[in-house]
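Participant: This is a predicted model, with the sequence first.
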Amino acid sequence: MRSRFDEQLAQLERELIEMGALCEESIALAAKSLGDGRLARQVAPLDTEIDRKERDIESLCLKLLLQQQPVARDLRQISAALKMITDLERIGDQAEDIAEIVISGQVNEGEELLRDMAASTIKMVTESVDAYVKHDTMLAEKVIAEDDIVDDWFDRVKHTLIRRMTTDPGEGERAVDLLMIAKYFERIGDHAVNVAQWVIFSVTGTHKEG
């Protein structure tokens, strides 16, 4: 019975890795698509796949809870996975939101302003899922600390765009689009922090918010 349970836990980890990889791909594609509507249109199918993964993982978690008798650490791992998939699904949604702005807006190719912010955000998502798989609380703490970097990038982008709108009112609509994209990246970073906090809970039994 325990060996079957361990196999299902391993399957849960594999599914989470796959969902995290889809989220990384979706964010990276959304960031790369700035100014390229063709690339931006490839994000929505990824979000559909992320949604499907969320349903599959939720079903597996409920099966583990109802059909098995998990001990405390197993229970924390399953509970954390259920929380994490909600944040991962929202990451997929926000990558799609970015793509929709690109498709309908005035975002030019090669917006250097957002490149580093996007890279920092993708790194947080990658490390948060990696921390879960490795049961690595130190890596999870690193992700939480990295949120300050993404927040700083958002502030820099915001102030740059405000100056741009002040000096050239004709840039207003495009600047608003870029500010919305930056805000979505910042929110993705927040969701990566949530994932990292649930990693810590799954290992220690302690959940710290903020």
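Facilitator: Done, it's in.
Participant: Going by C-alpha atoms from here, please, whenever you check contacts or count neighbours.
Facilitator: OK.
Participant: Let me know the helix or strand that Leu64 is in.
Facilitator: Using DSSP states H and E, Leu64 maps to helix 43-67.
Participant: this is the other structure I want to compare:
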Amino acid sequence: MKNTRSNFDSNLNELKKLLLEMAHKAESAVKESINALIEQDLDKAQQIIDGDNEIDQLDYQINDKALLLIAKESPVATDLRKLIVAIKTSSEVERIADNAVNVAKAVQHIGKEELIKDIIDIPKMMDLALEMLADALTAYYADDVVLATKCAEKDDKVDELYGSLIRELIGYLPQNPHATNQITQLAYVCRYIERIADHSTNIAENVIFLVTGKRFDLNA
């Protein structure tokens, strides 16, 4: 029994290492996508798009490893929740990376066109979303329910910023019909950031389920 337990724990630790590697890559992609927007760096945007395949491959590895453990070990209770949450968290991280790619594609659509406004508030919104992601991942690795719950508070702030930015961007349209594409792409970027915050909240909800066995809607 001890050898079986040790083998399971070893495989679970390997799973967490893969997830940590995936999370670091996704977090880096998100940061670089905003830098690409600020700098209007089309090469950097393409690098983010090209690099997404590495994150997808890690997602596949995590899913395969977790499903194999479920099939071989037939875990129950907390052990089963650990594997289910690893799969769910991997899926959320993969979607966060997808949104970084979406931001990069928006950068390409805007191109080198002169920006109608300084890119200041959008990075602030992204910083908050990244704080949420960091908190959610820390909560996951530390089984910290309190930290996970705090994600909801920050998510409300992201939603407020999102609404404010969208209203501001729409306000630019009447005087800047020539910049409709740019305004639309910037609005999309705001939406992608809002989704990153939502996925971070989902990770936090998974942490609460992992520790307590109960489902909570932190956005309720």
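Facilitator: Great, that's in hand. Since the model is a prediction, treat every value here as computed from it, not as a measurement.
Participant: what's the average distance of the helix holding Leu64 of structure 1 to structure 2?
Facilitator: Superposing on structure 2 and averaging over aligned pairs (mean Cα distance after the TM-score superposition for structure 1), helix 43-67 of structure 1 comes out at 1.0 Å.
Participant: Same question for stretch 81-88 of structure 1.
Facilitator: Superposed on structure 2, stretch 81-88 of structure 1 shows a mean distance to its aligned partners of 1.3 Å (mean Cα distance after the TM-score superposition for structure 1).
Participant: Tell me, how many residues neighbour the closest residue to Ala196 of structure 1 other than its chain neighbours?
Facilitator: Nearest residue to Ala196 of structure 1 in three dimensions, chain neighbours excluded: Ala140, at 4.7 Å (Cα to Cα, 6 or more residues apart in numbering). For Ala140 of structure 1, the count of nearby residues is 27 (other Cα atoms under 10 Å).
Participant: Now do the contacts for the spatially most central residue of structure 1.
Facilitator: The centre of structure 1 sits closest to Ile91, judged by Cα atoms, centre = their mean, with a distance of 3.9 Å. Ile91 of structure 1 sits next to 23, 27, 188, 191 when contact means Cα atoms under 8 Å, 6 or more residues apart in numbering.
Participant: Just the buried ones out of these, please.
Facilitator: Listed as buried from these are 23, 27, 188, 191; burial here means 16 or more other Cα atoms under 10 Å.
Participant: Structure 2: which residue goes with the last one?
Facilitator: For His191 of structure 1, the aligned position in structure 2 is occupied by His199, per TM-score structural alignment.
Participant: so which strand or helix has that match?
Facilitator: Assigned by DSSP H and E, His199 of structure 2 falls in helix 180-212.
Participant: ok, back up a step: please report how far the residue nearest to the centre of structure 1 lies from Glu173 of structure 1.
Facilitator: 25 Å (Cα to Cα, to the nearest Å).
Participant: same check, this time on His207 of structure 1
Facilitator: 41 Å.
Participant: Kindly report the same for Asp47 of structure 1.
Facilitator: On the measure of Cα to Cα, Asp47 of structure 1 and Glu173 of structure 1 end up 27 Å apart.
Participant: Show me which of those two is the more surrounded one.
Facilitator: With neighbours defined as other Cα under 10 Å, Asp47 of structure 1 and Glu173 compare such that Asp47 has more, 22 against 14.
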